[in-house]
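Participant: next come a sequence and a model predicted from it.
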Amino acid sequence: MNENGSSVLHNRSFLRLWIARIFSTSAFQMLSVAIGWQMYALTDSAFQLGLVGLAQFLPMLLLTLPAGQTADRYDRRTIVYLCQLIESVVVLLLVLGSMQGWLGSVHLLTAAALLGASRTFEGPASAALVPDIVEREQLPKAAAWSASAMQTAMIVGPSLGGVLVIWGISAAYIASLVALLVSTVLIFFVKTVHFVKKLDAVNMDTFLSGLKFVFARKIILGTISLDLFAVLLGGATALLPIFAEDILKTGSLGLGLLRTAPAVGAIVVSLILTRFSVERAIGKMLFASLVVFALATILFGVSHNIWLSLFALVLIGASDVVSVVIRSTLVQVNTPQEMQGRVNAVNSLFIGTSNQLGEFESGTMAGLVGAVPATVIGGLGTLAISVIWMFWLFPVLRTQKTYQAEEG
């Protein structure tokens, strides 16, 4: 590994944040497996499964702008710390409810909504912590390491969640609670060095300043809107319980493997990017990664073989992490330090829309036409969106050669 890549982890605060993200993301991956599995077991409904994503999305839609203001006005480390404490309380209630046998679909949706609300405040603050901790020239490497943390968690979390639900839903909830508490302790000891506190009076102008900033810069708007629409249509992970149970017939253990497969491809690529970061022809690399993502989604949709399905999911994860690293670095490089919270809040809204609302869209589409057609249609939609964005609406993305900040 080169000197710049290793120096990022030599930063103790970044190392603590990196490990904390592994634990917290692992917790939420386990929660996703457990809540989704329990919801489908209780209702046997693809629509109800999609409602879990909608329950997480609605609080994000309502609270994103206040969350951005909060992240730019108060200590971001403290915000993340408090949010994870709240999330731990919610998971503790899930533990008690599962052990005592009173958890129902309404309770699961309520928990998903509370977790979504807390994550809405945690997300922008956590994302803005990275440039608070590392130097600007280290952001591509930090983004790659951050992606590797996320993907490590996406290997550990779903696999562990899939195994634990065999022993009982409460076991998965308890493991999630422990992981969240470990993350909370690590965040408590993170120290920031570049934080710029923004103390302007809160009014409608400052309240909407994050949105105005994003829409004034084509690179940022194109980047986060591309994620919104491409992943919104192409997300197949919400349907994995249906594929595992009804199509591939592999049960909960197979569900864990399916949830793990994208992360296997992603973590391999993200670790490569920590050593050889994408810093040239990034626009072409972004478009290529989206094409691979779309084609792999279609392949997964038509597959009835577990090994071919796992291969397709590995390709999905590998291509997605290239896109994630490029997009997150573009956003951070093109955003002033004092605006990081508000811009990352808008970015989180777009990402949350593509993920949580994408789950609702996938569940609804699967309920109407079936899981296989829904996945294939989603892959074709992602491919179409990528072409429209890169060649028509935001050609500046395709022609982007480096991470140089946009003027404006």
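Facilitator: Received, thanks.
Participant: alpha carbons only for contacts and neighbour counts from here, please
Facilitator: OK.
Participant: just the helices in the stretch 151-300 of the chain please.
Facilitator: 169-188, 204-207, 209-216, 218-234, 240-242, 251-275, 282-302 (DSSP state H, counting those that start in this stretch).
Participant: nope, the stretch 1-150 of the chain is what I meant
Facilitator: 3-10, 12-43, 46-73, 76-100, 105-133, 139-167.
Participant: which among these is found nearest to Pro373?
Facilitator: Across those, Pro373 has its closest neighbour in helix 46-73 (13.9 Å, Cα to Cα).
Participant: what residues of that closest one count as buried?
Facilitator: Of the residues in helix 46-73, those buried under the neighbour-count criterion (16 or more other Cα atoms under 10 Å) are 46-61, 63-65, 67-73.
Participant: put this beside the first:
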Amino acid sequence: MPSIPVSSAPSGGEPPPAVVPLHRHPGLPAFLVARTASSFSACVQAVAVGWQIYALTHSTTALALVGLAQFLPMAGLLLPAGHAADHFNRRMIVVTCQCIEALSALLMAIGALGGWTTPWMIYAMVMVFGAARAFEMPCQQTFLPSLVPVHVFPRAAAVSSSLFQAAAVTGPSVGGLLYGAGAGVCYLVCAIGFACACVGTLCIRLVYTPRPRVPLSLATFVEVAHFMRARPDMLGAISLDLFAVLLGGATAMLPVFASDILHAGPLGLGLLRAAPAMGAVVCSVILVWRPLNRRAGARMFMAVAIFGVATLVFALSRSIAVSIIALAVLGAADVVSVVVRGALVQLRTPDSMRGRVSAVNMLFIGSSNQLGEFESGMVASLIGPVGSVALGGIGTLAITIAWIRMFPGLWRLDRLDDITPE
């Protein structure tokens, strides 16, 4: 496994920091294995769902409804899930959710292999998956700050992101290949992957300290709202990513581009889905060894602008090679935003509120992926897929310019390795 320095590079003539292998941090390897297995399975499932629903309906509206079906339970449950993450055993919540994901994928495999899958079955499975992810993600987001020291969090987050993205590279490609054998095979692989993630999560060493149970109420989230309002850098980073993903996301249209515009087939769809993760892996590896220790805020804004330009290039491309490169650049740019936002959210929040703040973060960011798919699909039904994706890229550039003016403190953000809870 790679190693991470205990502290950032010293100034002057001080000796280099000691290097601590990742396996020396108890629970971190198990966390990385579980997160990677879950990511791989989710990516394979996304390929199967997207291609199968389009094959059954040949409708961009149906693709949009897939995103909506996953967004609605996530939006409705994330805040109660954040409350649960702050008052119950976070590890056992994640284990339960991963078991549900494995069982739902297994049921879809049985339906696909039996030949009786319908669009409404797919929507139902996606809604169950969205509900499980609503509880799983806020809890999982709190694991890393509990497993590594604060001063190595940016590098540890980059390592986690690189493995997450490596799974996202192989998942779509494998999903495209497996779909040639049928959607049922894809779902069966997903079920096995989610089961492996469940076992990995059980192996994570986390100390559960029961806290006084506070009833779920509006006051608990008013507290979070006040906490975030007092930290405009955090709010700016979360909302910037929200609108960038909401407007610039082209993921929902990949089946249409692969089938009707680039004429690349299921394997081409897998490569297109893997391309953002390919770029993200490269960027993540770079950030492991050269973390964002200078001008982090300005670099994040530049990365979001590149995200918008790459989206626009993808929309106008008619070459599979150019499209893959554009998506790879898009994925690399997105990693910078993820690392900055993760450091601000996780390190600036006390542990007693991390579940609820992570839930708000995931409501803004995680749900925006699904809502972005719905938006892209509905706009595509009106002006076509090319116009929808191109308009999203232009919108992302406009949002970036606006946010620089609205959040000047975020633009001036310098270091990430000295952020502490406030």
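Facilitator: Nice, thanks for sending it over. Quick caveat: nothing in here was measured; it's all calculated off a predicted structure.
Participant: let me see the TM-score of these two.
Facilitator: Scored against TM-score structural alignment, normalised by the length of structure 1, the superposed chains reach a TM-score of 0.96; 407 aligned residues with a Cα RMSD of 1.6 Å.
Participant: before we move on, the earlier item: the helices of the stretch 1-150 of structure 1: which one's closest to Arg280 of structure 1?
Facilitator: That would be helix 139-167 among those, by Cα to Cα, at 11.8 Å.
Participant: so which bit of structure 2 is the closest one matched to?
Facilitator: Here helix 139-167 of structure 1 aligns to structure 2 at residues 153-181, judged by TM-score structural alignment.
Participant: ok so, going back, save the helices of the stretch 151-300 of structure 1 as TSV, and put in distance to Phe311 of structure 1 and mean neighbour count too.
Facilitator: Listed next are the helices of the stretch 151-300 of structure 1 as TSV, based on distance: least, Cα to Cα, whole Å; neighbours: other Cα atoms under 10 Å:
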stretch	distance to Phe311 of structure 1	mean neighbour count
helix 169-188	26	22
helix 204-207	45	12
helix 209-216	36	17
helix 218-234	17	23
helix 240-242	14	24
helix 251-275	8	23
helix 282-302	8	22
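Participant: if we can go back for a sec, adding distance to Met204 of structure 1, write the helices of the stretch 1-150 of structure 1 out as TSV.
Facilitator: As requested, those are exported to TSV (distance: least, Cα to Cα, whole Å):
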stretch	distance to Met204 of structure 1
helix 3-10	38
helix 12-43	33
helix 46-73	11
helix 76-100	22
helix 105-133	19
helix 139-167	31
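Participant: of those, which is nearest Thr382 of structure 1?
Facilitator: The closest of these to Thr382 of structure 1 is helix 46-73. By Cα to Cα, the value is 19.3 Å.
Participant: so where in structure 2 does that closest one end up aligned?
Facilitator: The alignment of helix 46-73 of structure 1 onto structure 2 (TM-score structural alignment) covers residues 60-87.
Participant: what about the matching stretch, how far off from structure 1?
Facilitator: With mean Cα distance after the TM-score superposition for structure 1, stretch 60-87 of structure 2 departs from structure 1 by a mean of 0.6 Å once superposed.
Participant: do you know how far Ala84 of structure 2 is from Met127 of structure 2?
Facilitator: 20 Å (Cα to Cα, to the nearest Å).
Participant: residues contacting the counterpart of Leu247 of structure 2 in structure 1?
Facilitator: Here Leu247 of structure 2 is matched to Leu233 in structure 1, going by TM-score structural alignment. Shown in contact with Leu233 of structure 1 (Cα atoms under 8 Å, 6 or more residues apart in numbering): 354, 358, 361-362, 377-379, 381-382.
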